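Asks: just coords:
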């Protein structure tokens, strides 16, 4: 289905600053980063190292950015990065990262150093938005001199640690609002005609086409299948218009597209896509699916190592 209409901008013309200001003025705070995210981070201070790595100052408020680390980093252990909330509206990415931090991180820390940035885009979390206030998608902005403060802050933090990463797992969702709001808004911003995609009913993974590691992806899919259903491909053997590489897995050119999973040199990377709008899933299942991804990935890496 295609729909080229959007209430902001002129069809066929890229947004100017006035259009972006109009879009920003239409955004409203719908939930609390302080109450729903920072409270949970504070509860982890007794077991994990909590470090503020940055701060975002927007008209709606000041948003401190936090990373969690397993205690007693050991240079002899490999290091794994978990990122959530790059798209703030993708709720289970944020809360899956926090649930893993609460329930599993210490157990895995026997074998790995683990870094978790649970909510990279807190303004997006509060406004249930894919973009930041400048109408920039942080998950297309992971490159040098990034225009997205959210992306720049976490990249600078990870670089400052001066660590070689073994793996990077980025937690996301695909939602019905992709078609109802975010893809039409993107087309309007770019002055193009929107083409909606067929949203898969279920969980899938996006691997990096430059380092797909198919067995790594396969093991993750098998782990998640114990928690929630895996998305079947469409009649073209594709998911969101991209050819399926194996059951539940597609590949993207991560670094070329400026995706979060592409900004490090970690050899094992993946992006999760949970579908919270499925009639066959609920919010708790979605959170547990994100945890299952991390657990399955780390178990695989430990056994392979």
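Replies: Structure received. For clarity, every value in this text was computed on a predicted model and none was experimentally measured. Numbering: from 1, shown residues only.
Asks: for the rest of this, base every contact and every neighbour count on C-alpha atoms.
Replies: Fine.
Asks: contacts for the longest helix anywhere in the chain?
Replies: Criterion DSSP state H: the longest helix present in the chain is helix 283-304. The contact list for helix 283-304 (CA atoms under 8 Å, 6 or more residues apart in numbering) reads 92-93, 95-97, 99-100, 104, 108, 111, 169, 171, 216, 219-221, 223-224, 227-228, 272, 274-276.
Asks: quick one, which of those are buried?
Replies: Burial by neighbour count, judged by 16 or more other CA atoms under 10 Å, picks out 92-93, 95-97, 99-100, 108, 111, 169, 171, 216, 219-221, 223-224, 227-228, 272, 274-276 from the contacts of helix 283-304.
Asks: mind listing which of the residues you listed are in strands?
Replies: The members of the buried ones among the contacts of helix 283-304 that map onto strands under DSSP state E are 169, 171, 272.
Asks: Serialize these to CSV and add fields for distance to residue 120.
Replies: As requested, these are exported to CSV (distance: CA to CA, whole Å):
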residue, distance to residue 120
169, 14
171, 11
272, 16
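Asks: out of those residues, flag the one nearest to residue 139.
Replies: Taking CA to CA as the measure, residue 139 sits nearest to residue 171 out of those, at 11.4 Å.
Asks: from residue 22, how far off is that closest one?
Replies: Separation of residue 171 from residue 22 (CA to CA, to the nearest Å): 30 Å.
Asks: ditto for residue 144
Replies: From residue 144 across to residue 22, the span is 28 Å (CA to CA).
Asks: with residue 172 instead?
Replies: 27 Å.
Asks: ok, these two, which is more surrounded?
Replies: residue 172 (27 against 13; other CA atoms under 10 Å).
Asks: what sits against the more buried one?
Replies: By CA under 8 Å, 6+ apart, the neighbours of residue 172 are 84, 85, 86, 87, 90, 92, 93, 271, 272, 273, 274.
Asks: and the last one, how far from residue 143?
Replies: Between residue 274 and residue 143 the distance is 25 Å, computed by CA to CA.
Asks: okay, one more to line up with it:
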């Protein structure tokens, strides 16, 4: 277990104001390159991939192109699938998993699904290995109108014309030891609340939508990922991170009510992945492979679902512009 620390910014019991947020932002140091790690691989993608800019994130003197990738020719009548990574910039396997899918698997699905991949939603956070954006806002609580996070707002604008026309959306995340040692203490300090220690699940798990549960869909992903890495068990209370486990490795959150990324499309099938890269039972490579296996399971599920229910699951997803 990580050892929590008291966040040194602010006054205990008082929420942060602009001065505290500015102090926090000044402490964030660039540790890796979005241009090298994300933009360069996207620039190398061959046809039939179409990498395009859907917006720009500006933070001070830093400007980040926000990139998405279409795979193949988008065809009316095929199920649309959205894959997002890096909503929380520090969750590395989500970004690497999305890029791995593009590099190794996506082309095989051209002509069977309309696939849209957004590998890194939060590039400022990615470079600083940070959960929040530059305004100390959690992007994965900001998918609502009006959004307090420009990263979330840009993705919402991209998806808005086709909201409800996607069959599935998988949002790739991690739960790390720093959730407990750094980010949750910082959250408590930011909001002027006491920090209550919790625990980190050891293994992969999924978050289903409490307002639209799809147990067969979640189970298909769990079965695929179990071939790659271990599934997080429930604790003694039958919970994972404080939520009841409704099936092995599956909990539920209300996506739209919480402003979660996985709720932005209105898709029938939605999920948020969580891997645990700090587990002694896995490696960073296995975590990336687990994310890729989850995406592959989603794609296989929606294709099979379309064959079972051609009049219902095909949708009318069109090509973003």
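Replies: That came in fine, so what should we check first? The structure displayed is predicted, hence computed values, not measured ones.
Asks: fetch the TM-score of the aligned pair.
Replies: Scored against TM-score structural alignment, normalised by the length of the first structure, the superposed chains reach a TM-score of 0.97; 305 aligned residues with a CA RMSD of 1.4 Å.
Asks: residues in the second structure aligned with the longest helix of the first structure?
Replies: Using TM-score structural alignment, helix 283-304 of the first structure lines up with residues 284-305 of the second structure.
Asks: okay, strands next: where are they in the second structure?
Replies: 49-59, 62-71, 80-85, 114-118, 166-174, 205-209, 239-240, 243-244, 250-253, 269-275.
Asks: sorry, back to before: residue 31 of the first structure: which of the ones in strands among the buried ones among the contacts of helix 283-304 of the first structure is nearest?
Replies: residue 171 (19.8 Å).
Asks: settle this for me: that closest one is touching residue 272, isn't it.
Replies: Yes - between residue 171 of the first structure and residue 272 there is a contact at 5.0 Å, judged by CA atoms under 8 Å.
Asks: mind checking how far residue 132 of the first structure is from residue 82 of the first structure?
Replies: Remark: distance between residue 132 of the first structure and residue 82 of the first structure (CA to CA) = 21 Å.
Asks: quick one: buried residues of the match of helix 283-304 of the first structure?
Replies: 284, 286-303, 305.
Asks: same question for stretch 243-250 of the second structure.
Replies: For stretch 243-250 of the second structure, the neighbour count (16+ other CA under 10 Å) marks 245, 247, 248, 249, 250 as buried.
Asks: is it possible to get TSV of those that adds distance to residue 198 of the second structure?
Replies: What follows is these, written out as TSV (distance: CA to CA, whole Å):
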residue	distance to residue 198 of the second structure
245	16
247	21
248	20
249	18
250	18
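Asks: hmm, back to that, starting at the chain centroid, how far to the match of helix 283-304 of the first structure?
Replies: Remark: stretch 284-305 of the second structure is offset 14 Å from the chain centroid, using CA atoms, centre = their mean, to the nearest Å.
Asks: and that stretch against the first structure, how far off on average?
Replies: Relative to the matching residues in the first structure, stretch 284-305 of the second structure has an average distance of 1.0 Å after the fit, by mean CA distance after the TM-score superposition for the first structure.
Asks: run through the residues that contact residue 239 of the first structure.
Replies: Counted by CA under 8 Å, 6+ apart, residue 239 of the first structure has contacts 198, 199, 200, 232, 233, 250.
Asks: change it to 6 Å
Replies: Contacts for residue 239 of the first structure (CA atoms under 6 Å, 6 or more residues apart in numbering) come out as residue 233.
Asks: kindly report the same for residue 274 of the first structure.
Replies: Per CA under 6 Å, 6+ apart, neighbours of residue 274 of the first structure: 173, 174, 203.
Asks: just put those residues in CSV and tack on neighbour count and distance to residue 260 of the first structure.
Replies: Formatted as CSV, these follow (neighbours: other CA atoms under 10 Å; distance: CA to CA, whole Å):
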residue, neighbour count, distance to residue 260 of the first structure
173, 24, 14
174, 21, 16
203, 27, 19
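Asks: can you count the residues close to the residue lying closest to residue 149 of the first structure once chain neighbours are set aside?
Replies: Once flanking residues are discounted, residue 149 of the first structure sits nearest to residue 56: 7.3 Å by CA to CA, 6 or more residues apart in numbering. By other CA under 10 Å, 16 other residues sit near residue 56 of the first structure.
Asks: state the distance from residue 56 of the first structure to residue 262 of the first structure.
Replies: As judged by CA to CA, residue 56 of the first structure and residue 262 of the first structure stand 23 Å apart.
Asks: same thing with residue 121 of the first structure?
Replies: Noted for residue 121 of the first structure: a distance of 17 Å to residue 262 of the first structure, by CA to CA.
Asks: what's the answer for residue 303 of the first structure, then?
Replies: 24 Å.
Asks: again with residue 13 of the first structure
Replies: Per CA to CA, residue 13 of the first structure is found 30 Å from residue 262 of the first structure.
Asks: between the two, tell me which one has more neighbours.
Replies: residue 262 (26 against 13).
Asks: any idea what the more buried one aligns with in the second structure?
Replies: In the second structure, residue 262 of the first structure lands on residue 263 (TM-score structural alignment).
Asks: right, and its match touches residue 255 too?
Replies: Yes - between residue 263 of the second structure and residue 255 there is a contact at 4.9 Å, judged by CA atoms under 6 Å.
Asks: that older thread, save the strands of the second structure as TSV, and put in distance to residue 140 of the second structure too.
Replies: TSV is the format used below for the strands of the second structure (distance: least, CA to CA, whole Å):
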stretch	distance to residue 140 of the second structure
strand 49-59	16
strand 62-71	16
strand 80-85	11
strand 114-118	15
strand 166-174	10
strand 205-209	13
strand 239-240	19
strand 243-244	18
strand 250-253	12
strand 269-275	11
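Asks: who are the contact partners of residue 253 of the first structure?
Replies: Listed by CA under 6 Å, 6+ apart, the contact partners of residue 253 of the first structure are 208, 209.
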